[in-house]
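Peer 1: please work out how this folds:
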Amino acid sequence: MITILDKTFVPFISRSNIESRIAEMAVQISKDYEGKSPLFIIVLNGAFLFASELLKNVSLPCQITFVRLASYQQTETTGQVRQIIGLEEQITGKDVVIVEDIVDTGLTMNQLLEQIQALQPASVEIATLLHKPEAIRKPVSMRYIGFEIENRFVVGYGLDYDGLGRNEDALYVLSE
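Peer 2: Next up is the predicted model:
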């Protein structure tokens, strides 16, 4: 168990299970983009640990850039997305893989997809560590999913509660 601020979290997915699944995802991405040089767009802050592990295992020449979006306040989504740091690279005609920590409502990802597709990339796919199918409010097609989880609040491995807990090396779920 860990305590972050006023909340208690219990172990959910171990570091070894996370790293094993990410390695499998990297192999699939490397096969799917063989002969290409994709641009990975990492969504900050939450996806930094996932992206680091994923890209260490991708066996392709690639480019990496970052965007920062926010839609959470404490343990709830606000339903509104604020773009904090934008995309500066030219992506027209490029194969793009968006790397996200978690897709739950789909609101953040749909807004990001609209912005990216307006720049006319050759293709766009999504790689997410976590997906909460029960929480979807705006459907989104994702090609690479690490784990489908129930609609519970998680921290660790890049995900936070009010800015804390990102540095935990495993995933923890809010204790009920």
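Peer 1: use CA for all of it now, contacts and neighbours both
Peer 2: OK.
Peer 1: tell me which residues touch the spatially most central residue of the chain, please.
Peer 2: In the chain, the residue lying closest to the centroid (CA atoms, centre = their mean) is E100, at 1.6 Å. Contact partners of E100, counting by CA atoms under 8 Å, 6 or more residues apart in numbering, are I42, V43, L44, G46, A47, A51, I126, A127, T128, L129.
Peer 1: what residues are up against G79?
Peer 2: Under the criterion of CA under 8 Å, 6+ apart, the neighbours of G79 are S71, Y72, L107.
Peer 1: can you tell me the closest non-neighbouring residue to the first one?
Peer 2: Put plainly, it is S71. V81 (4.8 Å; CA to CA, 6 or more residues apart in numbering).
Peer 1: if I look at the one you found, how far off is M142?
Peer 2: 19 Å (CA to CA, to the nearest Å).
Peer 1: doesn't the residue nearest to the centre of the chain lie inside a helix?
Peer 2: No: per DSSP: H, G, I helix; E, B strand; the rest coil, E100 lies outside any helix segment and is strand.
Peer 1: and this one, so I can compare the two:
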Amino acid sequence: MRGRGANDEADGGARVVPTGAAPAPGPWIARQAVLPSFGPVVRRGSDDDFAHPAERELARVLTFYGVRWVYEPTTFALRRTGDGGSAAFFTPDFYLPDHRLYIELTTMRQRLVTRKNQKLRRLRALYPAVGIKLLYRRDYQQLVDAYEPAKADPDQDRIGPIVYPASVIAARIETLAGQIAADFAVAGPSWSTRSPVLVGVGQGSDRFLSALTAALTHRGVEYGQDRIELTRYDPVGDGRARVRRAPHLDLSGRRVLLVEDVVSTGLSLAYLVAWLRRRGVRDITACTLLDRTAARLVEVPVRHVGFEVSAALLAGFGLGLRRQFSELPYIAAIAPASLPRSSV
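Peer 2: As a prediction, this is how the structure comes out:
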């Protein structure tokens, strides 16, 4: 996300990092870039490492959740000259080696990102095996909103239009319970000798978990129930994520269904999946009331979804965001009383 166009042209100041042998003229389009080797890199990065504060903030979030990242490690050739030289380049901001994913972050306004989209389409056409995701301004703002600390003055926000009435939520939970019951009815792996366990993730899942388990009990489904809770990301802190409330049940040899209120980037869910696997849990899936797939950064095992939602901030029905509205029986949009942010 270099503001001076360093990713565009060779003479624009791009820092070219070798990606293997240079492709030969002609059939080079069909060749794949050779990705560099990465050590076990998990680092915060100093302010001087990044071209924009938004990149620094994203790096801090990744580090908090233990996601290994490397900043601008690879430059891809997008256009060749007649003699086989490179005329245009693209250098994504981050590479996540454990997820084989590049991330490009742009905080330009939407009407100015046409050229960036063209470059990404070109990169995907030339290097189809390379995974890359573009985070737009709205995606970054959603990330900031999701991880921002609780407001000192909760009255800054007010409830907007109802998105999902209570009756719609209840009906959808009944449908999810039917799907989960069908899954649980299928014999588990040979090593799974006990009933599955539903594990609620954080305070925001409590109401959804309660309604879901009631529907499962009504169907005569046998299951265990527990809870897990992560520390929350602090933009000014130096810590790493940790499990501050571990499950009390022994989950070894049992199927685990993590129950979330919202899955967005997938970073916290991926952290929990890895944490549970290190403790002997071999079969882990997730159920979420709200799923923001457009914001996903890493793949996570979400099997059951209540509602696919957009980037709009939502509250109510026990959701963890804006707890002052958690007792509402429905889910509604949040209408901030303050003016929209304009600093990014």
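Peer 1: TM-score for these two?
Peer 2: The TM-score (TM-score structural alignment, normalised by the length of structure 1) is 0.86; 167 aligned residues with a CA RMSD of 1.9 Å.
Peer 1: closest one of the contacts of E100 of structure 1 to P11 of structure 1?
Peer 2: The closest of those to P11 of structure 1 turns out to be L129 (CA to CA; 16.5 Å).
Peer 1: the closest one -> structure 2?
Peer 2: Matched to structure 2 by TM-score structural alignment, L129 of structure 1 sits across from L289.
Peer 1: now its match. Nearest residue, chain neighbours left out?
Peer 2: Excluding its sequence neighbours, the residue lying closest to L289 of structure 2 (CA to CA, 6+ apart) is G306, at 4.4 Å.
Peer 1: tell me which element whatever residue of structure 1 lines up with the one you found falls in.
Peer 2: In structure 1, G306 of structure 2 lines up with G146, judged by TM-score structural alignment. Using DSSP states H and E, G146 of structure 1 maps to strand 144-148.
Peer 1: packing partners for that strand?
Peer 2: helix 15-32, strand 123-131 (3 or more CA pairs under 8 Å, 6 or more residues apart in numbering; DSSP states H and E).
Peer 1: equivalent range in structure 2 for the helix or strand that the first one is followed by?
Peer 2: It refers to helix 15-32 of structure 1. The element immediately downstream of helix 15-32 of structure 1 (helix or strand, assigned by DSSP H and E) is strand 39-44. Strand 39-44 of structure 1 corresponds to residues 197-202 in structure 2, going by TM-score structural alignment.
Peer 1: verify the stated contact: F89 of structure 2 with R80.
Peer 2: No: counting by CA atoms under 8 Å, R80 is not a contact partner of F89 of structure 2; they are 9.5 Å apart.
Peer 1: more neighbours: which of these two?
Peer 2: Set F89 of structure 2 next to R80 and count neighbours by other CA atoms under 10 Å: F89 wins out with 23 against 18.
Peer 1: hang on, the earlier thing: please say which position in structure 2 the residue nearest to the centre of structure 1 maps to.
Peer 2: Counting by TM-score structural alignment, E100 of structure 1 corresponds to E260 in structure 2.
Peer 1: so how far is P154 of structure 2 from that match?
Peer 2: Distance of E260 of structure 2 to P154 of structure 2, given as CA to CA: 23 Å.
Peer 1: quick one: map L276 of structure 2 onto structure 1.
Peer 2: Using TM-score structural alignment as the criterion, L276 of structure 2 maps onto I116 of structure 1.
Peer 1: helix or strand for its match, which one?
Peer 2: Using DSSP H and E, I116 of structure 1 sits within helix 107-117.
Peer 1: how big is the offset of that helix relative to structure 2?
Peer 2: Its aligned residues in structure 2 lie a mean 0.8 Å from helix 107-117 of structure 1 after superposition (mean CA distance after the TM-score superposition for structure 1).
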